[in-house]
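Student: how does the following fold in three dimensions:
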Amino acid sequence: MRVQRDGRLVRATLDRPPVNAFDTAAYRWLTEVCDGMRPDECLLIDAAGRVFSAGHDRNEPADGEGLTLGAGALTAVLRCPAPVVVAAQGPAIGAGALLLAAADVPLIAADAWLSLPELDVGVTVGHGILSRLLPPAVASRVLLTSERVPAEQLAAAVVVPAEELSSAAEGAARVLLGKPFELVSLARRSWGERERAATAYESEVAAFLSRGF
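Tutor: This is a model prediction of the structure:
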């Protein structure tokens, strides 16, 4: 994992070969990056390699502390003081798909896809964030079926040719940086949908952790 600064543009790159899975350290890294942003900056999150992220690291339990840390990282993205651009190439699975959905400006390569196999790995969370990228009923179906969703079906995302993803993501970040940051910050707060998504996701996590079976 690495962070590069170019003026007010902050690029955070997930680099955990071979599939950029999120472990405890990666979740904490993402949380710290988001918490350290200023309102006048823009955060661009991308990933190295051919896979954006395979989601939660299967070598760590997807319950208890791991789920709590993961939820904290994703809600930190939603509550980041700076606008967030996420650029996804290749598969975006589980937490990787939710990270894309948490962006202000989500970009995805035309040949990429996402899936949420959460029920298959024993968890039930994700709807509150995924509904930012897909209509709520479709988000429900995708979570229940674990089906793949190709980039072309993500109407809320900017779909670009794979070879243009990096430049398109930087261009989107520069557009945001070109606007008065006070207005960008006010808009993101006053619209309220990011906080609603974060709160809904936290409620899902709490319900799952307190399940009675």
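
Student: going forward, measure contacts and count neighbours with C-alpha atoms only.
Tutor: Will do.

Student: quick one: the helices in the protein, in order.
Tutor: 24-35, 65-78, 95-101, 127-130, 136-145, 165-177, 181-191, 193-209 (DSSP state H).

Student: which other helices and strands does the third one contact?
Tutor: Secondary structure elements in contact with helix 95-101, counted by 3 or more Cα pairs under 8 Å, 6 or more residues apart in numbering; DSSP states H and E, are helix 65-78, strand 84-88, helix 127-130.

Student: for the last one, same thing?
Tutor: When contacts are defined as 3+ Cα pairs under 8 Å, 6+ apart, helix 193-209 packs onto helix 65-78, helix 127-130.

Student: let's see this one next to it:
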Amino acid sequence: MTDAPVKTRRTGHILEVTLDRPKANAIDLATSRIMGEVFTEFRDDSDMRVAIVTGAGEKFFCPGWDLKAAADGDAVDGDYGKGGFGGLQELRGLNKPVIAAVNGICCGGGLELALSADIILAADHATFALPEIKSGTVADAATVKLPKRIPYHIAMEMLFTGRWIDVEEAARWGMVNHVYPAADLMSEAHKLAELLASGPPLVYAAIKEIVREAEDMNFQDAMNRITKSQFATVETLYRSEDQLEGARAFSERRDPVWKGK
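Tutor: Next up, the predicted model:
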């Protein structure tokens, strides 16, 4: 449907997910549930290796929660669907790379959505904020995530004041990986996605599980779990055809052919 709030496009092993709800790409309960289904299907489809999430248009990536829908009866504690708000931030077992291509205003739950990706690319006019403080509420996911992603004092200032930062400052604090002219953003996102899609999916899965599970462990406990094969993705990797293929390709001085099995 052309008026669907979430549009998808498959290119090879890459899934492009576009939030398309004029005028601002805000997310209501129904849209969040659709996004949850989209990202769940991406997670479970062995042919899909990388996802790009972006917003339609040139002004907004996503401002987060749809306050107009809330005024019409959408409960803030309603059913967001699989993966929680926006379908990403609580989706279990998502062991594939996700790129956020931030094409404009990115605030509130929209910033939380971007922070749920593994890599953030941004257009040179993108801006970021957590304005929830001004409406007397808490940016819950961002309060958990942001102080771990950028310097603590900068994150707390954003949370306490709701102030906006431009893309140059976001890049300076490490919130975004790369900044591109707006006209180049999606082509650059696809270049990166193609690079990732050509890589070993079982290794990506192991990386994501280790990073996720080790976040609250000390170093030695995490290493012990790896060496004792206590991460399912690592065990799968070390028993896989791809593990043998990597060694063979190296010895034969050729590019490996990854099958994801």
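
Student: winner for burial among the helices and strands packed on helix 193-209 of the first structure?
Tutor: helix 127-130 (a mean of 25; mean count of other Cα atoms under 10 Å).

Student: distance to Glu204 of the first structure added to the helices and strands packed on helix 193-209 of the first structure, as JSON lines?
Tutor: Formatted as JSON lines, those follow (distance: least, Cα to Cα, whole Å):
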{"stretch": "helix 65-78", "distance to Glu204 of the first structure": "10"}
{"stretch": "helix 127-130", "distance to Glu204 of the first structure": "8"}
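
Student: nearest to Ala173 of the first structure, of the helices and strands packed on helix 95-101 of the first structure?
Tutor: Of all those, strand 84-88 sits nearest to Ala173 of the first structure, with 6.4 Å by Cα to Cα.

Student: for the closest one, grab the matching residue range in the second structure.
Tutor: Aligned by TM-score structural alignment, strand 84-88 of the first structure corresponds to residues 98-102 of the second structure.

Student: average distance between the matching stretch and the first structure?
Tutor: In the superposition with the first structure, the average deviation recorded for stretch 98-102 of the second structure is 0.5 Å (mean Cα distance after the TM-score superposition for the first structure).

Student: what is the burial count for the residue of the first structure sitting at the aligned position of Asp184 of the second structure?
Tutor: Structural alignment places Asp184 of the second structure opposite Glu164 in the first structure (criterion: TM-score structural alignment). Glu164 of the first structure has 12 neighbouring residues, counting by other Cα atoms under 10 Å.

Student: same check on the one 3 residues further on?
Tutor: By the measure other Cα under 10 Å, the count of residues near Ser167 of the first structure is 11.

Student: please apply the same query to Arg248 of the second structure.
Tutor: Look at Arg248 of the second structure: counted by other Cα under 10 Å, it has 14 neighbours.

Student: what do you get for Ser190 of the first structure?
Tutor: Look at Ser190 of the first structure: counted by other Cα under 10 Å, it has 10 neighbours.

Student: which residue in the second structure aligns with it?
Tutor: By TM-score structural alignment, Ser190 of the first structure lines up with Ile210.

Student: show me the residue at the heart of the first structure, geometrically.
Tutor: Leu99 (1.0 Å; Cα atoms, centre = their mean).

Student: the second structure: which residue goes with that residue?
Tutor: That one, Leu99 of the first structure, aligns with Leu113 by TM-score structural alignment.

Student: measure its match to Ile120 of the second structure for me?
Tutor: Leu113 of the second structure is 10 Å from Ile120 of the second structure, where distance means Cα to Cα, to the nearest Å.

Student: show me what Phe52 of the first structure aligns to in the second structure.
Tutor: By TM-score structural alignment, Phe52 of the first structure lines up with Phe61.

Student: again, but for Ala109 of the first structure
Tutor: Using TM-score structural alignment as the criterion, Ala109 of the first structure maps onto Ala123 of the second structure.

Student: which residue comes closest to its match once chain neighbours are left out?
Tutor: Ala182 (4.6 Å; Cα to Cα, 6 or more residues apart in numbering).

Student: measure that neighbour to Phe60 of the second structure for me?
Tutor: Noted for Ala182 of the second structure: a distance of 12 Å to Phe60 of the second structure, by Cα to Cα.

Student: what do these two both touch?
Tutor: By Cα atoms under 8 Å, 6 or more residues apart in numbering, Ala182 of the second structure and Phe60 have these common neighbours: Asn103.

Student: which one of the two has more residues nearby?
Tutor: Phe60 (26 against 17).

Student: isn't that one right up against Gly104?
Tutor: Yes. Applying Cα atoms under 8 Å as the test, Phe60 of the second structure and Gly104 come out as touching, 4.5 Å apart.

Student: got the contact list for stretch 118-138 of the first structure?
Tutor: Against stretch 118-138 of the first structure from outside (Cα under 8 Å, 6+ apart): 62-63, 94, 97-98, 101-102, 139-140, 143-144, 146, 154-157, 197-198, 200-201, 204-205, 208.
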